[in-house]
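Peer 1: following is a predicted model, sequence given first.
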Amino acid sequence: MKLFVCQACGNVLYFENRTCTRCGHGLAFLPEKASMSAIEPEDETFRTLADGGRGRVFCANAAFDACNWLTDAGERYCRACRHNGTVPDLSDPVRLACWRELEAAKHRLFYSLLRWNLPVRTRAEDPEHGLIFNFLADDPARGQRIMTGHDNGLITIALTEADELERERRRLEMGEPYRTLLGHFRHEVGHYFWDVLVRDGGRLNACRTMFGDDSMDYGHALQRHYAEGPPQDWRENFVSAYAAMHPWEDFAETWAHYLHIVDTLEMAAAFGIEVRPSADRIGGLSAQIAFDPYGAESLDAIVAAWLPFTFAMNSINRAMGTRDLYPFVLTPAVIEKLRFIHRLVQDVAKPRGR
């Protein structure tokens, strides 16, 4: 994620901004340019100051304050919202507020997918395998509890995950060091891209060599994981305990962490963050984040910046008495799995909006 600049007054902008606090211009995101733009009304459309464009309109979900993306006149939904399937009852203020939280996370996910120009098709374009999101609420009257998950391009996100107290309860109940809405989206879309880039992309054997044989029974692996827990040495080979459950989950967890790392480093670079502790006499804790991680040819540069950055941020968080920003360890085995994801993405990516 980047910082943006108001074209009307030069004020610094953030991804979710709707209005410039300095000059009052309306703001909108241009997905094809991965950039924010100041806008000016022109008849029933908007002119974008970022590129002098005309005839753009807001996504229909802007009416619910759930989207600030522009699309072409005649299009109802933007590049992110056209992948929505079922949304909650928006006449319910509580569910509307939860859905807005889900949309904020989903739009940050799509920022990354569009930055790489990864192949993403809607259900209208691919009725059987297109990417679609259902945001569903629990039904206590029927004893129905929605589970977040993926099934052949259909990603279900439980609305209750937008409740911070409930999400924290589940995090503690499941012994997870990290649980966020954005993390859910990044993990679940990893399953979708396993289908698209691995299974259907001719990389299945290479993926099995790295992550293991995915043909093992998933249901049995799931039962074993919750009954016995991960193997004692899971930290040596997996980025999380859940990744040790099945090769599909190992891939999705590694995919999610790759997105965590790349997007966070882009924001660190936007702030000009440099890690150079005076106590570091060897240089192992030093890094200058002055490159575009979305377009990095090698994973080595990403890892070399990420490790010092997270050491620094974790130390700062501890000084504030809060949990580590990144409570995970990247062992050599995990780094090689990240390298597989990096190559997979870079083989098909056409980075935009640098």
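Peer 2: Happy to help now that I have it.
Peer 1: CA atoms for contacts and neighbours, from now on please.
Peer 2: Noted.
Peer 1: can you name the helix or strand that the most centrally placed residue in the chain falls in?
Peer 2: In the chain, the residue lying closest to the centroid (CA atoms, centre = their mean) is L109, at 3.5 Å. Assigned by DSSP states H and E, L109 belongs to helix 93-116.
Peer 1: and that helix, what does it pack onto?
Peer 2: Counting contacts by 3 or more CA pairs under 8 Å, 6 or more residues apart in numbering; DSSP states H and E, helix 93-116 packs against helix 181-193.
Peer 1: those strands in the stretch 1-150 of the chain, which residues are they?
Peer 2: Listed in chain order, the strands found in the stretch 1-150 of the chain under DSSP state E, counting those that start in this stretch are 4-5, 12-13, 26-30, 35-42, 45-48, 53-58, 70-72, 132-136, 149-151.
Peer 1: and the comparison structure, right after this:
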Amino acid sequence: MRAFACPHCSALVFFENSVCLTCGTEIGFSRAERTVVRAQGRHRCANRRTATCNWFADGPGALCDCCALTRTRPADDDAAGLAAFALTEQAKRRLLYQLDDLALPVVGRDAGRGGDPRGGLAFDLLSSTHEPVTTGHASGVVTLDLAEGDAGYRERMRVQLAEPYRTLLGHLRHETGHWYWEVLVDRPGRNDDFRALFGDERESYADALERHYSSAPPGGWEDRYVSSYATAHPWEDWAETFAHYLHIRDTSQTAAAFGISVQGPLDAREDLTSEPHESEKDFDAIAAAWLPLTYALNAVNRSMGHADLYPFVLAPTVLDKLRFVHELVVARPAYVPVSPPA
């Protein structure tokens, strides 16, 4: 995330702010301008209160581009679901900001808004209060159980599944990663290159998941995978790796924007515009800056009595997979829509 300044007094403001806490100017985020701007003369998103959204929309009573990607949300009388919905939408705004920043295609499913009616990202944010909800994906449609918005539930699941890291933003990055496999690998025909690193995705997905949940991960998995869940199937390996790549790029960018550099080649004094910084195009430079930063962040967390902020070790094979994701992302391939039904 890049650092933002108040358009009136130039004080530091954050991505989520609706008002400058220094001078009181009403502000919000403009996706078209990719920055925080004055609210005067603009239309607030219709989800301003429901989802604490500070983005601007095209007209009065309209949803912003990010909120419009959500197809389904909890009912108005589901207080717990709506609270989790607001947290999830907050994470989704960060996701969309980063996807835009990396110039990855998003394309809406509403043809009336110029999107691809047969493809693109869409979100079903469902409450499992009254019926079971399975977090997952289906060709760009991301379904998320809003119970993940409850910190206690999320921590119980993290421990139960032996995960070192579990967040709403992480879920969104992982599930959208499945769609970007279609966009960056499958449709452009990069399957052979993918299989050389991740394995053959034509293996039965259902059988692979059943095997994963019924047995322990293979010994020495840390030498080849970013997480134990990545061992389940090549598609899950890709989604976990893609999500991890977004973690790295976002955190590195935020650190640089705030002048934090720990013996790495990224010069935090450079003006990071919407175009990638030159060293951001080189994955080896990104990794060289990332690893020292994680050591420092872990040390800071320990000084506060917390566990490591970044509880991962990136083996050489994992770095090769991350490099593959990086190369596909920076190539910025033209979006290939899904073929229309016969």
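Peer 2: Structure received. None of these values were measured; they are calculated from a predicted model.
Peer 1: the residue nearest to the centre of structure 1 pairs with which position in structure 2?
Peer 2: Alignment note (TM-score structural alignment): L109 of structure 1 maps to L95 of structure 2.
Peer 1: looking for the alignment partner of P119 of structure 1 in structure 2.
Peer 2: Using TM-score structural alignment as the criterion, P119 of structure 1 maps onto P105 of structure 2.
Peer 1: its match contacts L99, correct?
Peer 2: Yes: under the criterion of CA atoms under 8 Å, P105 of structure 2 makes contact with L99 at 7.4 Å.
Peer 1: what's the local residue count around T21 of structure 1?
Peer 2: Counted by other CA atoms under 10 Å, the residues lying close to T21 of structure 1 total 13.
Peer 1: how far away is it from A34 of structure 1?
Peer 2: According to CA to CA, to the nearest Å, T21 of structure 1 and A34 of structure 1 sit 21 Å apart.
Peer 1: need the contact list for L266 of structure 2.
Peer 2: By CA atoms under 8 Å, 6 or more residues apart in numbering, the contact list for L266 of structure 2 reads 256, 279-280, 285-286, 289.
Peer 1: ranges for the helices of the stretch 151-300 of structure 1?
Peer 2: Here the stretch 151-300 of structure 1 has its helices, by DSSP state H, counting those that start in this stretch, at 164-173, 181-193, 204-211, 218-228, 234-237, 247-270, 299-319.
Peer 1: L102 of structure 1: which of these is closest?
Peer 2: Each of those was scored for nearness to L102 of structure 1 using CA to CA, and the closest is helix 181-193 (6.8 Å).
Peer 1: once aligned to structure 2, how far is that closest one on average?
Peer 2: By mean CA distance after the TM-score superposition for structure 1, the fitted helix 181-193 of structure 1 averages 0.4 Å away from its aligned residues in structure 2.
Peer 1: what does F238 of structure 1 correspond to in structure 2?
Peer 2: Counting by TM-score structural alignment, F238 of structure 1 corresponds to Y225 in structure 2.
Peer 1: any idea how far E236 of structure 2 is from that match?
Peer 2: Separation of Y225 of structure 2 from E236 of structure 2 (CA to CA) stands at 10 Å.
Peer 1: do the same with G177 of structure 2
Peer 2: If you measure G177 of structure 2 against E236 of structure 2 using CA to CA, the figure is 9 Å.
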